[in-house]
Every structure is written in C-alpha cells, then in structure tokens.
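Student: just need the structure, nothing else, for what follows:
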Amino acid sequence: MNLLIMGLPGAGKGTQGAKIVEKFGLIHISTGDMFRAAIANQTEMGLLAKSYIDKGELVPDEVTNGIVKERLSQKDIAERGFLLDGYPRTIEQAQALDAALSALEIQLDGVINIDVNPESLVERLSGRIIHKETGETFHKIFNPPAAGYDENDYYQREDDKPETVKRRLDVNISQGAPILEHYRKENLVTDIEGNQDIQDVFADIEKALSNLK
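Tutor: Below you'll find the model as predicted:
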C-alpha cells in the first residue's frame, strides 16, 4: 500500500502517520529523512543537494524531486509500500511525483487528509508558553502551569504568537488546496475529521485504509 498523508501544521499528521506506519508496516518517508540519507550515502542527487545547502541556498525542486524518486526506487519500498509525509508541498511537486511513480511503475493507493478547522489550530498552536526562569514549556489550554500563575513569568516565541501561526496556516492552506484538488480528481483523497480524540482519528483512518486493501 502506497500512501500520502496531508494536513495543516498541528492537525496531528505526525502522530497519525506514526500509527499508520506501525499498524500497516509501511516505510515512513519524510523529506528531511530523505535529504539526510541521500547526502550521507553520497548519491548523485544527495551531492547536488549538499552543494546548494553548503552555500546556504534553497534546494531547487528538480533536486528535491530527484531525491524522492531515488528513494522510491529502492527495494524496501517495493517490498513494503510507503507513507510519504511532507511531500509534495506544491502542485508542481505533485506533478513531478506523478511522473516519478509512473516511471517506476508504482501506484499511489490513497491520500489521507487530516482535516482540522484552522481556527482551532490557531488556538492549539499559539497556546505554548515558556517559563522565563526554568525554560519549561506549557500550554495555556492543554497543559497550563499551576492555577493562578503570573503571566509575566512566561513568554511566547515569535513562532508561537497567534498572528505568526495564522500566517503559517494561510500559506499551508494556499499551497495545499491545489494539491488536494489534484488528487481529488483521481478519487484518491479520504478526509479524516481531525477534531476528535487521537484514537478516534486513527479508527477512522484504519476504516478508510481497510477499504483500499
């Protein structure tokens, strides 16, 4: 079984992805892992990627796409199947992935989309606060400090502030929408309600994947 998993930051994609990999025995593929492995193994694409990274430049799409194709061509993928996480990030990458899978004669079986209301994600992602003295991390809603704590004793990182979180989500929504539309046309997308208990989310995923097998 060969899958993509999609979802906005904070939707629980990482948690559910780990559960899918464990349950179905798939190879978990993330772009970060692929880059590190390609560079460590000094593959053609890995060396090319390193040349950009060493100069502090962004790795071009054609190199990223090449690294993905390299990884998908390896023997363990053919034997076990994959869960691709964090790629494609743009419609151009989705089209490149289609071409790579076609060239490798690999079929994409489904796209699991963890669907969570962006407003609830702003609340979830912007609630993190850090104690100034100890550096201990809390969450205003899900893991608050002791009752009656003094807000002046805590701070928020810039990345955790609501306006920053909302901007990040807006970028992800605008990039993700055409990718989802692309795969919906192929009848590959299953939307999973992410605003529920972790185990309930996974139960819905299991049900969806059992229909693909």
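
Student: please count neighbours and contacts with C-alpha atoms only from this point.
Tutor: Fine.

Student: count of residues packed around Ala100?
Tutor: Using other CA atoms under 10 Å, Ala100 has 19 neighbouring residues.

Student: dump the residue contacts of the residue positioned nearest the centre of the chain.
Tutor: The centroid of the chain falls nearest to Gly86 when counting by CA atoms, centre = their mean (3.8 Å). If you count contacts by CA atoms under 8 Å, 6 or more residues apart in numbering, Gly86 has them with 5-6, 30-31.

Student: to check against the first, give me the structure of this:
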Amino acid sequence: MDATVKPLRIPPEMAIYAEKHEVFDLLQSLVRNLVVDKPEDPIQYLIGMLKKGSVEVPRVILLGPPAAGKRTVTRAVCERTQAIRVTVNHILKEDPDFSGQAQQCQDRGEKIPSDLWIRMVRSRLSRIDCVRRGWVLEGIPRTREEALSLQEAGIAPDHVVILDAPDDVLIERSLGKRIDPETGDVYHVAFMRPESVEVLKRLEPPKELVTEELVAKQLHQYRREAHGLLRTYGPHLCCINTDQPHLDVCAQVLSYVLMRHRSSAPHTPRILLFGPPGSGKSLQAGLLAHKYNIMDICSGKLIKAVYADESSMGELLKPYLESGEEVPDSIVLQILVARLSRLDCTTRGWVVHGFPRDVEQAEKLQESNHTPSRVFFLDMTDDVAAERLSLRAVDPVTGERYHSLYRPAPSAEVKARLVFDPRDSESRVRARLREYWEQVSMLQAFYPDAIHINADQDPHTVFQSIESRLVGRLPKTLTDAKESQSE
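Tutor: So this is what the prediction gives:
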C-alpha cells in the first residue's frame, strides 16, 4: 500500500497479538535454524520444527574444571527446566551408530577423532527428547577446536555457564569427594554432606585413585584450554564462582538460564504506572515519554482536555465536572480507548497513569484489547507520600513548584507568596491514600507479573530501575518452560 495515497492504519490488536505470541521472535528463530541447517526442503523443515515445538527450549553448555560442581548444577537445572542432561558418558553409551568406532579408539588409548565426536554429539542432540525439551551439555566441548566444530555443525547454545573456583578449593573438593553408589549423586565430606543418615552411611570414595598431584595436573590441563573456550563463547557467557553453597550456585545458574537475550523483534511499549499519591507517577511517565518518544497519557488531564475542546464528548462531561461528581467508568474508558487507538499510540507506544483505579476498570481496559506490556507499582509508605504532598506549594508568579524540605523557596519574598493546594492538606492526602490501599491488593492480583519499584529514592534512580526492566525481555518462568515442553 502506498502510504502517500492512503495512510496505513495499524490496529492495536495486531501488535498486541504479535507480542503476546512472540510472532517476530518465532520467525527470527525459524530463519536462523533454516540458514544454519540448510535443509533440502525448507518448507517441510519449518513445518517439522513447528510440530516438534522446538523453537524455544533450553540449549545450555555448562563447563568448568574438575570438582567445580558441574554434575550437581546440571542435574538441578535439568530437574527444574525438564531439559535433557547430556554428558560424554551418555553419548558414548547411548549411540549405537558410533559407539563401536569410539570404543575402539578408547581401547587403543587414542583420542576420538574430532569429526567423529562432533557427529556423535550432533546425533544425540537431534533425538526427539532433546529437540522437544532442550538440552544441557555437561563438560562439552572440552577444547576451543571442539567448540568451533560444534558451531560449524549448527550446535549453538543460548546460554553458556562456566563454573570456577580457586585451585586450592577444587583440590580439597576432589580429595573429599564421595559418591552414592545407588544414585550416582556426588557429595563431599565437609562441603556437601547428605541430609539422610542412610545415604551418608553408604557413601563411597571414587573408584579411580585421586591424588593431589593428579588433580593439579587435570586443573592445569583445563586452564590451558579454558581461555580458548572463553573467547569462543564470549557473547553468551556467564562465569559463576562456585566457592559458595551449592544451593546459591544452582540458583544463580538457573536465573541465568531462564534469562532471555535481548530480542531484535519490534516492540511497542505499553506501560501502566500504579502508585499511591505522591509516588511520582507523573514525573516517571514524563521521563519515559521524553526518552523513548512514547505518549504520556494521564487520565485526569485527558478528561480535562476533552472537556475543554467543546466536542460532543466534552458536552457529555460538562455536568460531571461542573458539579464535582465522579465521571462514570464507561465514559472514562471510552475517552481513553479512543486516545489509545490513535496512530501515535499504536505506532510509538504509551504510558498510562491514573487509570485503572480498581479491578473493574482494569477488566474493562483489558476487554478493550489495550493490554499493557509492562506494569509497574511504585511503592511508598503513607508517611513519605503525605510528606511529599502536604509540604509542596506553587509560586503563582513564576509557576515554579517548591517543597518545604526538598526544594525550599530561594528567598523570603518568594516564600511569602507561595500558594498551597487545599487538596494537598494532610487529611485529604490520607483519605486518598486509604482509597488507594483499598484497591491495590486486588490490582496486584490482577497483574501478577507486575514489577515493584521502591519509589522512596531519588527520581532518577527510580527511573533507572523502571528503564532496566523496560528495555530487556521478561525472564522465562519455570511455569512457562514446563508448559511449552508439555504441549
């Protein structure tokens, strides 16, 4: 369509649907896999990918020196994400097509050829369980050469985790390692003792002889290859110090694995700001609108603007505003929806504050297909909010705002002419705060993914907290991961 002849109107429902179902990310992932794998029949290949549901599943490489806790962390991650744990032993034992050749090399004491090893890894990861549920490669690749060969074969992880600790800690862990013969779980006599007395009694030392010299040699060999691995996986790499409780290590790794990399898909910000009176909603909305060129929409100002333009809707508002009555929700929603449906809002995005004030209004807003992509609650105590509002005043000559504590008048002359808004009296502010807290718990339940920000900080610090959660993608929750794998 020629935009110069007839402007292209994009219904807001299109962008909301595309972002809700991550259509652009889906297309990006399909094209990336298509270019990497280069199938003879691209259409059937894409259909197969969509049927397998393999577009967004965990693809993780977890590396580290001996005794860094790779096995423990990998099992924890796989248990929480339902991904398939893949180790060197698994590949050698579970692949009948190649195990004979690989076993012959091992029997002769030779290294498995790189091309054979890469084919074995790729064959294992192409099985239906890894395709549908994702995978975690534990200790693979071992060298930069292997890493580059995996990339050439199209095996590209979304996340790479390297566990590490000082050599003296790793040596101590290796010497104190104990194994449960029934489950294969690894424990340590000091750092990671089992809670069950029965498990503790049946623990055994590793079958292979472990000495300090042997561990030091293994660490030296690992460190010699680690630098090349770091260079290979730089953009997707996360290094975690494992010289801390293993539960903390597992939590950090899981948090990183569930983190989603920034997407190049188009994104139209649709932001709702909630907060008690005095929390700075108007200020933060103005900062967001200025930096990201989105529309700042305050429901109160919007109603006054519609009333002032003397349109038919303004005439409808007239009796309510002149009598001081509250404007019905149906009229407010009609005005807000009309504003959000304009071209500037649908193409540039918006930040709304002052609406909705309760769950009924939130439900009506959602029914209108104007769904927010981010919801923020600016949290603040009543005492701080009352202090912010009840002590502020305006200079009627210059229009400047002042505050008795935060921004006092520059001179006695200015101070003498300051005007205080009667609505900012402490009694009326406390009443507005009570109204807010009566509704906030239900609004928080209606928006369970909302982000809470401490508003009792410098305004620019608050803005940075909002901005950091606005530009990045929301992390994938464990519930989302399990639902996508069960479909």
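
Student: thinking again about what came up before, map the residue nearest to the centre of the first structure across to the second structure for me.
Tutor: Using TM-score structural alignment, the equivalent of Gly86 of the first structure in the second structure is Gly354.

Student: so where do the helices sit in the stretch 201-350 of the second structure?
Tutor: Under the criterion DSSP state H, counting those that start in this stretch, helices of the stretch 201-350 of the second structure are mapped to 212-232, 246-258, 281-292, 299-308, 312-323, 329-340, 343-348.

Student: redo these as JSON lines? Include mean neighbour count and distance to Leu443 of the second structure.
Tutor: Listed next are these as JSON lines, based on neighbours: other CA atoms under 10 Å; distance: least, CA to CA, whole Å:
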{"stretch": "helix 212-232", "mean neighbour count": "15", "distance to Leu443 of the second structure": "45"}
{"stretch": "helix 246-258", "mean neighbour count": "17", "distance to Leu443 of the second structure": "27"}
{"stretch": "helix 281-292", "mean neighbour count": "17", "distance to Leu443 of the second structure": "16"}
{"stretch": "helix 299-308", "mean neighbour count": "15", "distance to Leu443 of the second structure": "17"}
{"stretch": "helix 312-323", "mean neighbour count": "14", "distance to Leu443 of the second structure": "26"}
{"stretch": "helix 329-340", "mean neighbour count": "16", "distance to Leu443 of the second structure": "16"}
{"stretch": "helix 343-348", "mean neighbour count": "18", "distance to Leu443 of the second structure": "24"}
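
Student: quick one: closest of those helices to Ile171 of the second structure.
Tutor: helix 212-232 (6.2 Å; CA to CA).

Student: so where in the first structure does that closest one end up aligned?
Tutor: Under TM-score structural alignment, there's no match for helix 212-232 of the second structure.

Student: I'd like to know which elements that helix is packed against.
Tutor: helix 144-152, helix 167-175 (3 or more CA pairs under 8 Å, 6 or more residues apart in numbering; DSSP states H and E).

Student: if we can go back for a sec, separation between the match of Gly86 of the first structure and Leu200 of the second structure?
Tutor: Separation of Gly354 of the second structure from Leu200 of the second structure (CA to CA, to the nearest Å) stands at 60 Å.

Student: how about Leu214 of the second structure?
Tutor: 26 Å.

Student: do the same with Glu19 of the second structure
Tutor: 51 Å.

Student: do the same with Val375 of the second structure
Tutor: 48 Å.

Student: between those two, which has more neighbouring residues?
Tutor: Each of Val375 of the second structure and Leu200 has its neighbours counted (other CA under 10 Å); Val375 has more, 22 against 16.

Student: aligned to that one, what sits in the first structure?
Tutor: So Val375 of the second structure corresponds to Val111, using TM-score structural alignment.

Student: that match contacts His182, correct?
Tutor: No - contact criterion CA atoms under 8 Å: Val111 of the first structure and His182 do not qualify, at 10.9 Å.

Student: closest to Val122 of the first structure out of the contacts of Gly86 of the first structure?
Tutor: Met6 (17.7 Å).

Student: counterpart of that closest one over in the second structure?
Tutor: Under TM-score structural alignment, Met6 of the first structure pairs with Phe274 in the second structure.

Student: contacting residues for that match?
Tutor: Counted by CA under 8 Å, 6+ apart, Phe274 of the second structure has contacts 281, 353-354, 375-378.
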